[in-house]
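**Student:** Pasted the sequence and its predicted model underneath.
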Amino acid sequence: MDSEQLREMHRYLVKKEPQHWMRNAAAVADACRYMGNFVIRTNVVQDPFIALSIYRARNIVEQSFQQFKNQTAGDRLYATSSTYMGKLFVQVLAQSLRLMMRMACRRNETATNRLPNNSLTKAFMQLRYLKANKPSDRNAWKTKEIPKKIRDLFTLLGLPLPPRVFRD
């Protein structure tokens, strides 16, 4: 340790013998409690900046797992590794599909036909009004008339318009 580091860390160290220093645990605890500091204790990584980046990456994983446990109401059956991997797979698949839809919109975009507010989420909100009803006396699903905005979204996404009648 050079003299500048020693001067900064002096209150956290206690000299026992001429070449032997010990950590002043009370001073470290007080700094954590009253000064807003925190301590990462490790004997693996010497560089404090690398240790902090590893700690932050670990913290991101811990927060994600905590959020996952909150979503599953803390049920241990949902918190298995296979369940977590399944949810991760669904998230990756959904992100991939969203990206593919976004790229299709960019390819098919014209000056008059664009995503509403440049948002795929707003486009999904408009598409949710497209519904099909099944009359009780028929064996088929029938869509209502498709508004022009929704027809334009289908064109933008590069999809064919749904048929007017779906047979069972």
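**Tutor:** Done, it's in. Residues are numbered from 1 along each chain as shown.
**Student:** going forward, measure contacts between C-alpha atoms and count neighbours the same way
**Tutor:** Will do.
**Student:** those strands in the protein, which residues are they?
**Tutor:** For the chain, the strands defined by DSSP state E cover 13-17, 20-23, 132-133, 140-143, 165-167.
**Student:** Return the most buried member of the ones you listed.
**Tutor:** The highest average neighbour count among those, using mean count of other C-alpha atoms under 10 Å, belongs to strand 140-143 at a mean of 16.
**Student:** Centre-most residue in this structure?
**Tutor:** residue 64 (7.8 Å; C-alpha atoms, centre = their mean).
**Student:** so which of the strands of the chain comes closest to residue 114?
**Tutor:** strand 140-143 (24.3 Å; C-alpha to C-alpha).
**Student:** Serialize the strands of the chain to a markdown table and add fields for distance to residue 125.
**Tutor:** Converted to a markdown table, those look like this (distance: least, C-alpha to C-alpha, whole Å):
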| stretch | distance to residue 125 |
| --- | --- |
| strand 13-17 | 61 |
| strand 20-23 | 59 |
| strand 132-133 | 16 |
| strand 140-143 | 18 |
| strand 165-167 | 23 |
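**Student:** alright, now check it against this:
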Amino acid sequence: MKKKKAWKKNFEALRLWERTAGRFVIRSDWLEDPIEALKIYRRRNIVEIAFRQFKVLNDGDRLQAARTSYMGELMVHIIAQSLRMAINVQAKRRETSELKFPDDSVEKLLSALKRVRAVRAPTRATWVVEPLSKKAQDMLELLDLPKPSMTFKSM
């Protein structure tokens, strides 16, 4: 005859779960506004993710790169992350019912702007901007950037 499994409750785990119930707490003696504290916490998390990605790109081994090149790469990643954050903040600030930040994704916003191109005119002294798509125009407006002039001269 098969023996039935006996299930036992792990009371310690249940007590721990009851205390937090899937929530987290940010304790601070510096800031009283919980909404602002959460915004700052999320910004800090973005920077931590950028550093983690940087480590993955370098295979987590600091010995593969010289100190100066490693610091140079780190600076480029910090600048890129700062620009991404500025794009994110500007797009959310200017978002309206007509202008939408595409799926809260900076990648999608930048991919819409990737198609903005200038080609060298036959005279080779000037560049001509290709016609902008409606989506690219909307993304430029969302970022409060002027539309590029249709032609410009190279130096």
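**Tutor:** It's in. Only a predicted model underlies this, so the values are computations on that prediction, with no experimental measurement involved.
**Student:** Need the TM-score between these chains.
**Tutor:** After superposition, the two chains reach a TM-score (TM-score structural alignment, normalised by the length of the second structure) of 0.58; 102 aligned residues with a C-alpha RMSD of 2.6 Å.
**Student:** related to what we said a few turns ago, how close does the residue nearest to the centre of the first structure sit to residue 58 of the first structure?
**Tutor:** Per C-alpha to C-alpha, to the nearest Å, residue 64 of the first structure is found 10 Å from residue 58 of the first structure.
**Student:** same question, residue 154 of the first structure
**Tutor:** Relative to residue 58 of the first structure, residue 154 of the first structure is positioned 42 Å away (C-alpha to C-alpha).
**Student:** The two: who's more crowded?
**Tutor:** Shown here are residue 154 of the first structure and residue 58; by other C-alpha atoms under 10 Å, residue 154 has more neighbours (17 against 12).
**Student:** and that one, what pairs with it in the second structure?
**Tutor:** In the second structure, residue 154 of the first structure lines up with residue 140, judged by TM-score structural alignment.
**Student:** Measure how buried residue 105 of the first structure is and give me the count.
**Tutor:** 22.
**Student:** what residue of the second structure matches up with it?
**Tutor:** Per TM-score structural alignment, residue 105 of the first structure is aligned with residue 91.
**Student:** For the residue nearest to the centre of the first structure, list the residues it contacts.
**Tutor:** By C-alpha atoms under 8 Å, 6 or more residues apart in numbering, no residues touch residue 64 of the first structure.
**Student:** for the first structure, which helix is longest?
**Tutor:** Identified as the longest helix of the first structure according to DSSP state H is helix 81-108.
**Student:** which residues of the second structure does stretch 13-25 of the first structure align to?
**Tutor:** Counting by TM-score structural alignment, stretch 13-25 of the first structure pairs with no residue of the second structure.
**Student:** nearest spatial neighbour of residue 114 of the first structure, skipping sequence neighbours?
**Tutor:** residue 156 (7.2 Å; C-alpha to C-alpha, 6 or more residues apart in numbering).
**Student:** Same check on residue 138 of the second structure?
**Tutor:** Computed as C-alpha to C-alpha, 6+ apart, the closest residue to residue 138 of the second structure that is not its neighbour in sequence is residue 99, at 6.5 Å.
**Student:** can you pull the contacts of the one you found?
**Tutor:** 138-139, 142.
**Student:** Which of these sits closest to residue 40 of the second structure?
**Tutor:** When the contacts of residue 99 of the second structure are ranked by distance to residue 40 of the second structure (C-alpha to C-alpha), residue 142 comes first, at 23.6 Å.
**Student:** Neighbours of the closest one, how many?
**Tutor:** There are 22 residues near residue 142 of the second structure, going by other C-alpha under 10 Å.
**Student:** can I assume it is in contact with residue 91?
**Tutor:** Yes - with contact defined as C-alpha atoms under 8 Å, residue 142 of the second structure reaches residue 91; the gap is 5.5 Å.
**Student:** what is in contact with the two at once?
**Tutor:** By the contact definition C-alpha under 8 Å, 6+ apart, residue 142 of the second structure and residue 91 are jointly contacted by residue 101.
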